[in-house]
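Undergrad: Using only what follows, build the 3D model:
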Amino acid sequence: MASFSSQIQAPFADTVYTDELLEGLGSRYSGGDPADLLFDLGAWSAGLESFLNVYDRSISDSDRIRSVTKDRLSEFRLTHSALARIADLLRLARKLDRESAVRLMRAGPKDLDEQSSAIEECLSLNSALIKSSGLGYAEWKAWRSLLADRLRSGPISIKLENASYSLGAVSLPPELRNVSGNAELAFADRSAIAGVTSRLGRILRTLKIVGRMLDEDEPLKPSILLFCSIFEQTRGLIDHIDISLSRFPNEESELFALLDGASYMASLELKKAYFQELTGIVGLRPAPSVYARVETAHALLNDSFQQILTGFAKIIRPGVETAELFPEFSRKLTESLTLRTGLAAVLKAVQAAESSPETKSIEHLRGVLGIFLGENLGFLFYKDREAFERFCEEVHAVDEKKELVPILHRFAAYAETLFRQVNMRAVLINHPFEIPS
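TA: Model prediction:
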């Protein structure tokens, strides 16, 4: 049986931004909303600052001794790719009409020119550094400090930060865009909800950039910078919620429980995404491995934050569902339900073949696997597809009962674990399902 993965082009996860790629990225904004360009500029600028600030403390190599002694060329290349992208976005921003730039981020042509010059200088220095040899922790620490100072002192640094929050809030579902002006809610409740939703709006819009990179097979290692920014923003969100809870007048209210649950869920998903999926990703070389980790981390964060926002939207419009607020959620839900049903059928067939490895049950299992490979495999995370295919190939290749039984035993354990992982997806939180006996 031909391997399914051999029929799919491997995802592109290199870190090099060529002139052709940058030109293609620029065409994305031509004729579009200037807000998209300026938000992306703010997101990548914030991502670079966060990468310099938290990378070594959040998703660098888990081996702390190795993180100090290893070569740091990969980190220098990442800052170079980020600076190249920011320089290109600034070039496009300078072509915007003055009214758009002033209206969206209160920056004039002079501010953009000065920022562009500063970024170009840093890019030139970074280009020279990556041609050097022996770039270790000391060199990385010095470059990190120098670049962070230059970015913070930029003429539009604070303006981009403020614009990112306002543009993130604009991208929220209609129910949550103007919470502050909702007279039906108490002032304290409005303030508490708006403080959370505005932050989540920016986070979700940043995650949308990562999703676009996955869909379009862009270089994926630079997305680590965006994830560093999301890490800082989420930690800030959790701290903000915890402070709000400490001052909350009524601990029995629905909003208190909602805020408490949001803080817990955000903390949990943050640990899953960063400490299980993203730690050490900069040192990975195989493109499929990078793609698999980025895809999983993106899904964990995006789906859980959409669920959190839905909880706040229900206070304003009771009965609203996540799929109504986020159209892509409906597609993910349908795919996950289909995948879970298919996995349940596979698990049942594998267990039946394991308990009675006769010709009839084996042929039935092979038929079920064929259907799953053709209809459901693409709904698995990329990281799970190869292992599943390998089991399928072994089941099709082995005919001897003595050799097949151990394979079926391992396959049954794997399929049950995979089923449980799929069942834990955030999109399925309101759709319980039991493993068939």
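
Undergrad: going forward, measure contacts between C-alpha atoms and count neighbours the same way
TA: Will do.

Undergrad: any idea which element Glu335 lies in?
TA: In this assignment (DSSP states H and E), Glu335 forms part of helix 327-355.

Undergrad: My error: substitute Phe256 in the last question.
TA: Using DSSP H and E, Phe256 maps to helix 254-271.

Undergrad: Next, the buried residues of that helix.
TA: Buried residues in helix 254-271, counting neighbours by 16 or more other C-alpha atoms under 10 Å, are found at 255-256, 258-260, 262-263, 265-266, 269-270.

Undergrad: For the comparison step, fold the sequence that follows:
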Amino acid sequence: MEASPAHVVIVGGGFAGLWAARALRSAQVRITLVDRGNHHLFQPLLYQVATAGLSAPDIAAPLRQILRKQKNVQVQLATVSRIDVAAREVELDHAEGVRRLRYDYLLLASGATHAYFGNAHWARHAPGLKTLDDALDLRRKLLLAFERAEAATDPAERDAWLSFAIIGGGPTGVELAGTLAEIARHTLGGEFRNIDPARARVRLVEAGPRVLSSFPEDLSDRARTQLEKLGVEVQTGAPVEDITEAGYRRGGEFVTARTVVWAAGVAASPLGQCLGVPLDRAGRVRVRPDLSIPGHPEVFVAGDLAAIARPDGRPVPGVAPAAKQMGRHVADTIRARLDGRRGDGAPFRYRDFGNLATIGRMAAVVDLGRLRFSGMLAWWFWLVAHLFFLIGFRNRSVVLLNWSVAYWTHQRAARIILGGDDRSDTK
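TA: Alright, predicted model coming up:
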């Protein structure tokens, strides 16, 4: 009797999970890909949905559509509530009830969420940006702020609605701040009667000494200069002490800002706690060199949930290229075990292709190791790179069209407020 193929369960349809599934397309395995959403999201462009440059379908694609030609994959829309590594079972919460899924190999790639450094109550007043729902909620919040300012009769209240703060000077914070400043100064010009959107104040708040701390210092300095040319007020060197519906406190001073956005930290998915293995301070799983967990070589962790260091001791960064490489490595390891090859247990080696961040129209920074540049050339490099890595011809075409229109007209394609005029946004 022919043995049934090994069952590989992948939790998470992000970069690590999807790239692992695709790398196993010709393997003699049965794959179940589990995700709470039905789509794969290109997170590097999520901020463009939040700032109305792109629509949600431009940077996302249904998982079933992506994998429709891969016959050894089944996609399940469900939430993983528990993992029993001893029994090799994953517990799923479906709409119709709880189901247990047995596996021969498990890849946990459920990503990360927002981290407020022990101040979870700040989340109500300073939303973060990790999912499409986050992006759509944030887009609504940003656009409504200008509407509230237009309707305000009190000058102080009007100024409060035209005051924006982005907390966190990493790539997401820099990209949000630069784009928001462009919207205020260019996109919205001439559209309001009671306010001048160009008077909006956009502050970028970073606890450390400089923005884009993962970049070389010279590029970080250039990024700050480019942000300030766009009109962004960059505040560094002190952390935020409190955030309320009215603004934020920093260095003992309260700054009025009715719209505050959190881009300062991430925490690993809580599913890592189910594995019963050591975690780092951010909740990431301390994996073995081959990305498996101690005591269970059949269980792998990849992407933002995995904590692993490079040979020089620096951590592997939580970026899309690293997650893709991890996913492919796990797939290669599983194939090696199934084939009985010596590749079983080969250590993961991260290949760093560089670091990119866009700041605004015709402004970006690029670090490719020995080659570093900024400004217009960096912006074009960033644009081409992101178009190349988008999934699907349709997405690339639509994004290129939207960016072309935005370049020549300063208009943004998705500036629609959904959900009505909810007064809860003023509270």
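
Undergrad: Any idea what the TM-score is?
TA: The pair, once superposed, lands on a TM-score of 0.24 when counted by TM-score structural alignment, normalised by the length of the second structure; 167 aligned residues with a C-alpha RMSD of 7.0 Å.

Undergrad: circling back to that earlier point, downstream of the helix holding Phe256 of the first structure, the next helix or strand is which one?
TA: helix 287-316.

Undergrad: which residues touch whatever helix or strand comes next after that following helix?
TA: Tracing the chain past helix 287-316 of the first structure, the next element assigned as helix or strand by DSSP H and E is helix 322-325. Outside helix 322-325 of the first structure, the residues that touch it by C-alpha atoms under 8 Å, 6 or more residues apart in numbering are 173, 306-307, 310, 329-330.

Undergrad: Relative to Ala292 of the first structure, which of those residues is nearest.
TA: Lowest distance from Ala292 of the first structure to those (C-alpha to C-alpha) belongs to Phe329, with 20.1 Å.

Undergrad: now the end-to-end length of stretch 102-117 of the first structure.
TA: One end of stretch 102-117 of the first structure to the other measures 19 Å (C-alpha to C-alpha, to the nearest Å).

Undergrad: Show me the strands in the stretch 301-427 of the second structure, by range?
TA: Here the stretch 301-427 of the second structure has its strands, by DSSP state E, counting those that start in this stretch, at 306-307, 355-360, 363-367, 372-374.

Undergrad: actually the stretch 51-200 of the second structure, not the one I typed
TA: Using DSSP E, counting those that start in this stretch, strands in the stretch 51-200 of the second structure cover 60-62, 73-77, 79-84, 89-94, 97-102, 105-108, 112-114, 163-167.

Undergrad: my guess is Leu46 of the second structure meets Ala135, correct?
TA: Yes: counting by C-alpha atoms under 8 Å, Leu46 of the second structure does reach Ala135; the two are 6.6 Å apart.

Undergrad: And those two? Which one has more around it.
TA: Neighbours were counted for Leu46 of the second structure and for Ala135 using other C-alpha atoms under 10 Å; Leu46 has more, 26 against 23.

Undergrad: Look up how far Asn395 of the second structure lies from that one.
TA: As judged by C-alpha to C-alpha, Leu46 of the second structure and Asn395 of the second structure stand 14 Å apart.

Undergrad: again with Leu107 of the second structure
TA: 28 Å.

Undergrad: One more: Thr409 of the second structure?
TA: 21 Å.

Undergrad: Also Thr259 of the second structure?
TA: 30 Å.

Undergrad: more crowded one of those two?
TA: Between Thr259 of the second structure and Asn395, Thr259 has the larger neighbour count (other C-alpha under 10 Å), namely 28 against 17.

Undergrad: That one - nearest residue in space that isn't next to it in sequence?
TA: Spatial nearest neighbour of Thr259 of the second structure, chain neighbours left out: Phe164 (5.0 Å); criterion: C-alpha to C-alpha, 6 or more residues apart in numbering.

Undergrad: Just give me the neighbour total for that neighbour.
TA: Using other C-alpha under 10 Å, Phe164 of the second structure is surrounded by 25 other residues.

Undergrad: Touching, it and Val260? I think so.
TA: Yes: between Phe164 of the second structure and Val260 a contact is recorded at 5.9 Å, counting by C-alpha under 8 Å.

Undergrad: ok so, going back, can you list the strands of the stretch 301-427 of the second structure in TSV and add distance to Gln76 of the second structure and mean neighbour count?
TA: What follows is the strands of the stretch 301-427 of the second structure, written out as TSV (distance: least, C-alpha to C-alpha, whole Å; neighbours: other C-alpha atoms under 10 Å):
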stretch	distance to Gln76 of the second structure	mean neighbour count
strand 306-307	23	27
strand 355-360	34	22
strand 363-367	38	23
strand 372-374	43	18
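
Undergrad: Let's have these in CSV, adding distance to Trp382 of the second structure.
TA: Formatted as CSV, the strands of the stretch 301-427 of the second structure follow (distance: least, C-alpha to C-alpha, whole Å):
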stretch, distance to Trp382 of the second structure
strand 306-307, 27
strand 355-360, 6
strand 363-367, 7
strand 372-374, 10
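
Undergrad: out of these, which comes closest to Arg82 of the second structure?
TA: With C-alpha to C-alpha as the measure, strand 306-307 is the member of the strands of the stretch 301-427 of the second structure nearest Arg82 of the second structure (17.9 Å).

Undergrad: so Thr69 of the first structure touches Ala138, yeah?
TA: No: between Thr69 of the first structure and Ala138 there is no contact, the gap being 9.6 Å when judged by C-alpha under 8 Å.

Undergrad: hang on, isn't Leu123 of the first structure packed against Ala82?
TA: No: in this structure Leu123 of the first structure lies outside contact range of Ala82 using C-alpha under 8 Å: 9.1 Å.
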